[in-house]
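>>> Next one to model:
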Amino acid sequence: MEDKSKNSKVLVIVLIAVIAILAAVGITMGVLLMNNNSSQTQDTAKQQGVVFDSDASHYEQEVSNAGGAEQGIKIPGYPDMTISSESTDFPITLLNPEENPCNFKFTLSLQETGETLCTTDLVKPGDAIKGVTLDKPIEKGTYTLIINISTYSVDSNSQMNGAQVKSTLTVE
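Coordinates of the predicted model:
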């Protein structure tokens, strides 16, 4: 009878040890899979061409919504601007409002000439690029500045509805 009791105790101890080992292996596998999925998501983003603009930083000021929609993508407005014909510094703040579900990519061009002044990489919601440097100065004159905003989902990087904002640019 003592042998059965000892055998039962040994069996219970062995079962507990096996369960503990299986639980440890399961937890380890779960952690490894989660880390692997995280790095795969980052690799996928890089493969999809997700590149955030290094000049963008967090933006704190409140802005008006030129798009006018209460829900959906918020589009900032841009005032008329005056710049010097001798400078390549273009003092514009390209903002992606914090509430947006998407990243912005900006392309600035002149309607009259079709010339593209600059194209940014992606800007995260709540970030802004404060000023851009042009490749060359713009000739004196008055232009319609077209600010084309392409939008990409923060989750899947799929393209969403974009927007185009126009402003008057005076170059003196």
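>>> C-alpha only now, for contacts and for neighbours.
Will do.
>>> So which residue is dead centre in the chain?
residue 124 (3.4 Å; Cα atoms, centre = their mean).
>>> nearest residue to it other than its sequence neighbours?
Computed as Cα to Cα, 6 or more residues apart in numbering, the closest residue to residue 124 that is not its neighbour in sequence is residue 103, at 4.8 Å.
>>> which ones are touching the closest residue to residue 138 other than its chain neighbours?
Nearest non-adjacent residue to residue 138, counting by Cα to Cα, 6+ apart: residue 85, 5.5 Å away. Neighbour list for residue 85: 137-140, 171-172 [criterion: Cα atoms under 8 Å, 6 or more residues apart in numbering].
>>> compare with the first, here's sequence two:
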Amino acid sequence: MKKTVKNVLLAVIVLLLVCGGVFVGMNWNNWFGEKDTPATGQVDKKAEDWTGEQEVYTGEKNTDTIDIPGFDSMTFKADAAEQAVNLYNPKQNTCYFKMSLYLKDDTKLWESNLVEPGKGIYEMELLQSLPAGSYEDAILKYECFAMDEKQTPLNGSEIKLTLKVME
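Prediction:
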């Protein structure tokens, strides 16, 4: 009888340890995960209220569409990482923008965090500076994400432009 009680007690202890381990494993991310980090990225703290001129549609907004600004060219300073730009997410959008700039050969020059509607980026720091010249077919890539907890990817766009790098 004494041996049976020990075996039952041992089985109950093992069962409690297994259940406790499963419970801790299922809740680990809730307790210790990064709660403030969105799924695809953080909102860009460098983005400011956009104050530039832009055409704004004043009629009823179709939330199924995303307005993406286009550019023919951008002008940069030669041999400098810090660049002045005017990139923005139009205020009528209902999504975040993540913008990236690439050379024709897919060299990444810059990437933003998530930019809210009505916010703009006025300064960027390139990952590498460029010598003076004209860089045809550079790509300004727009990735769009829903403004919810999951930040579901939406349609995006790639704009080909010329980078004019001046002395």
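>>> where does the TM-score land?
The TM-score (TM-score structural alignment, normalised by the length of the second structure) is 0.66; 125 aligned residues with a Cα RMSD of 2.2 Å.
>>> Which of the contacts of residue 85 of the first structure fall in helices?
Secondary structure from DSSP state H places none of these in helices.
>>> which two from those end up farthest apart in space?
Between any two of the contacts of residue 85 of the first structure, the greatest separation by Cα to Cα is 10.9 Å, found for 137 and 172.
>>> Show me which of those two is the more surrounded one.
Comparing residue 137 of the first structure with residue 172 by other Cα atoms under 10 Å, the one with more neighbours is residue 137, at 17 against 13.
>>> Please verify my assumption that the more buried one contacts residue 117.
No. Look at residue 137 of the first structure against residue 117 with Cα atoms under 8 Å: they stay out of range, at 9.6 Å.
>>> that's a strand at residue 27 of the second structure, yeah?
No. Under DSSP: H, G, I helix; E, B strand; the rest coil, residue 27 of the second structure falls outside any strand and is assigned helix.
>>> residues near it, how many?
Counted by other Cα under 10 Å, the residues lying close to residue 27 of the second structure total 11.
>>> Distance of it relative to residue 18 of the second structure?
14 Å (Cα to Cα, to the nearest Å).
>>> Repeat that for residue 76 of the second structure.
According to Cα to Cα, residue 76 of the second structure stands 61 Å off from residue 18 of the second structure.
>>> What of residue 148 of the second structure?
For residue 148 of the second structure, the distance to residue 18 of the second structure (Cα to Cα) stands at 36 Å.
>>> Give the burial count for the aligned residue in the first structure for residue 113 of the second structure, as a bare number.
Alignment note: residue 113 of the second structure maps to residue 121 in the first structure; criterion TM-score structural alignment. Residue 121 of the first structure: 18 surrounding residues under other Cα under 10 Å.
>>> One more: residue 145 of the first structure?
Residue 145 of the first structure has 23 neighbouring residues, counting by other Cα under 10 Å.
>>> Same question for the one 5 residues further on.
When counting by other Cα under 10 Å, one arrives at 18 neighbours for residue 150 of the first structure.
>>> And for residue 41 of the second structure?
Neighbour tally, residue 41 of the second structure, other Cα under 10 Å: 14.
>>> for residue 90 of the second structure, same thing?
24.
>>> what does residue 58 of the first structure give?
Neighbour tally, residue 58 of the first structure, other Cα under 10 Å: 15.
>>> That one maps to what in the second structure?
Using TM-score structural alignment, the partner of residue 58 of the first structure in the second structure is residue 49.
>>> who touches the counterpart of residue 93 of the first structure in the second structure in this structure?
Aligned by TM-score structural alignment, residue 93 of the first structure pairs with residue 86 of the second structure. Counting by Cα under 8 Å, 6+ apart, residue 86 of the second structure makes contact with 52, 120-123.
>>> Okay, and residue 86 of the second structure sits in which element?
Residue 86 of the second structure belongs to strand 82-88 when assigned by DSSP states H and E.
>>> helix or strand right after that strand?
Using DSSP H and E, the helix or strand that follows strand 82-88 of the second structure towards the C-terminus is strand 95-102.
>>> Packing partners of that following strand?
If you count contacts as 3 or more Cα pairs under 8 Å, 6 or more residues apart in numbering; DSSP states H and E, strand 95-102 of the second structure packs onto strand 108-115, strand 133-146.
>>> which residues of the first structure does that strand align to?
Under TM-score structural alignment, the match for strand 95-102 of the second structure is residues 102-109.
>>> Map residue 152 of the first structure onto the second structure.
Taking TM-score structural alignment, the alignment pairs residue 152 of the first structure with residue 145 from the second structure.
>>> Same question for residue 80 of the first structure.
Using TM-score structural alignment, residue 80 of the first structure pairs with residue 73 in the second structure.
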